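[1] My questions concern the predicted model and sequence given below.
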Amino acid sequence: MADPKKDDFLDDIADAEAEELAAQMAEGPEDAAGGTPTGTAGEDELAALAAERDQYKDRFVRALADAENLRKRADKERREAEQYGGSKLARDMLPVYDNMKRALDAATEEQKQASAALIEGIELTMRELLNVFSKHGIDVIVPQVGDRFDPQMHQAMFEAPVPGTKAGDIIQVAAEGFLLHDRLLRPAQVGVSSTPAG
């Protein structure tokens, strides 16, 4: 006949083991050494997917930044082409301006009176040329005798000692210069005093 005390004792042990097992399962799996919990296969896969997602996100952000930089560069090149695309044609037109100016400057008062219609035609053509220059952002650099030489805007064609001037003063203007927007098309050609300051 079975001993009821022994059966109760065995039931108590089984209940205690079941409770301990349930507590272990609630805490999570442990490694073989009985130490800290290890990731399951699902957790490892989730971590790999998160890493891959971060990698794609980083590549996407870089691609967006590259596309934005490319758009900005193309926009800048387009604006420069609009502003400076005609610089070769503008340079080729400068001798036309120079020759018309020389023709007007060379005409004496008697010639102007005798050929008033011709002179007026040249002046009107010159004004129209200057209007076209202005329309396309071309400005004339007109230095005056006595101005200081500026190597950014002027080209020294010669130097000569001139009494009553300082070294670096402009003593003659051979040809006017031109700017296309903020770029120098041609420096003004000038003569510069070499007389030492004193």
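    Now that the structure is in, tell me what you want to look at. Numbers count the residues shown, from 1 in each chain.
[2] contacts, neighbours, all on C-alpha from now
    Will do.
[3] and Glu43, how far is that from Ala63?
    30 Å (C-alpha to C-alpha, to the nearest Å).
[4] and if you look at Met157?
    In terms of C-alpha to C-alpha, Met157 sits 53 Å off from Ala63.
[5] do the same with Glu128
    Distance of Glu128 to Ala63, computed by C-alpha to C-alpha: 50 Å.
[6] Presented hereafter is structure B, for comparison with structure A:
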Amino acid sequence: MAEPRDEEFLDDPEAVEAEAYEAEMEEIDSEEAEIEALRAERDSFKDKFMRALADAENSRKRADKQRREAENYGGAKLSRDILPVYDNLTRALDAAGEKTEENAALLEGIELTMRELVNTFRKHGIEPITPKVGDKFDPNQHEAMFEAPVPGTKSGEIIQVSAEGFMLHDRLLRPAQVGVSSNQG
């Protein structure tokens, strides 16, 4: 079929209508493509935003956890360094023996100092581990300083406590130093 000339085209209303319809469809296709491109860009930005939001939340949680750990365990080194003071006060009380008129004031001073130290420990989350003779040895809380066969005991039983241990909140600050029975019966 031959191409219509411009005059013929103008005279044919159906051709004009078809041409307008075709132009309108091309415009709609172009707009739909543009809308799809905008939707894809929106989805990409939304995904990036959600990832950034999750990263920020994770960073906040991590910083909060680190702050809590620093608050709870930041003084662990100082706490370990003060434990010998506790040990020495305990030894002083043990060495002093019975309270007499001559040593009453000295013993009272040591006891008050010891009480204040224990209160300060508790205030900062430090709790003593005080095993007793006859308790079962726990490698998570006790350090075996020696093993010895002691009649009347079972293997793995604590036979002597050399030094108390300490926990800092839920972490072991220092294990209790103990002697353990090595009886095999």
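    Nice, I can see it. Quick caveat: nothing in here was measured; it's all calculated off a predicted structure.
[7] TM between them?
    Overlay of the two chains. TM-score (TM-score structural alignment, normalised by the length of structure 2): 0.85; 173 aligned residues with a C-alpha RMSD of 2.3 Å.
[8] which residues of structure 1 fall in helices?
    Ranges of helices in structure 1, per DSSP state H, are 4-27, 41-84, 87-106, 109-114, 116-135.
[9] Mean neighbour count added to the ones you listed, as JSON lines?
    Conversion of the helices of structure 1 to JSON lines gives the following (neighbours: other C-alpha atoms under 10 Å):
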{"stretch": "helix 4-27", "mean neighbour count": "11"}
{"stretch": "helix 41-84", "mean neighbour count": "12"}
{"stretch": "helix 87-106", "mean neighbour count": "13"}
{"stretch": "helix 109-114", "mean neighbour count": "11"}
{"stretch": "helix 116-135", "mean neighbour count": "14"}
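[10] So for Arg148 of structure 1, which of those helices sits nearest?
    helix 87-106 (22.7 Å; C-alpha to C-alpha).
[11] so that closest one aligns onto which residues of structure 2?
    Using TM-score structural alignment, helix 87-106 of structure 1 corresponds to residues 76-95 of structure 2.
[12] For the matching stretch, give me the average deviation versus structure 1.
    For stretch 76-95 of structure 2, the mean deviation from structure 1 after alignment is 0.6 Å (mean C-alpha distance after the TM-score superposition for structure 1).
[13] And the contacts of that stretch?
    Stretch 76-95 of structure 2 has contacts (C-alpha atoms under 8 Å, 6 or more residues apart in numbering) with Leu107, Ile110, Glu111, Met114, Leu117, Ala163, Leu168, Leu173, Arg174.
[14] any idea which of these is closest to Lys132 of structure 2?
    When the contacts of stretch 76-95 of structure 2 are compared against Lys132 of structure 2 (criterion: C-alpha to C-alpha), the nearest one is Ala163, at 11.1 Å.
[15] wait, isn't the closest one in contact with Ala176?
    Yes - counting by C-alpha atoms under 8 Å, Ala163 of structure 2 does reach Ala176; the two are 5.6 Å apart.
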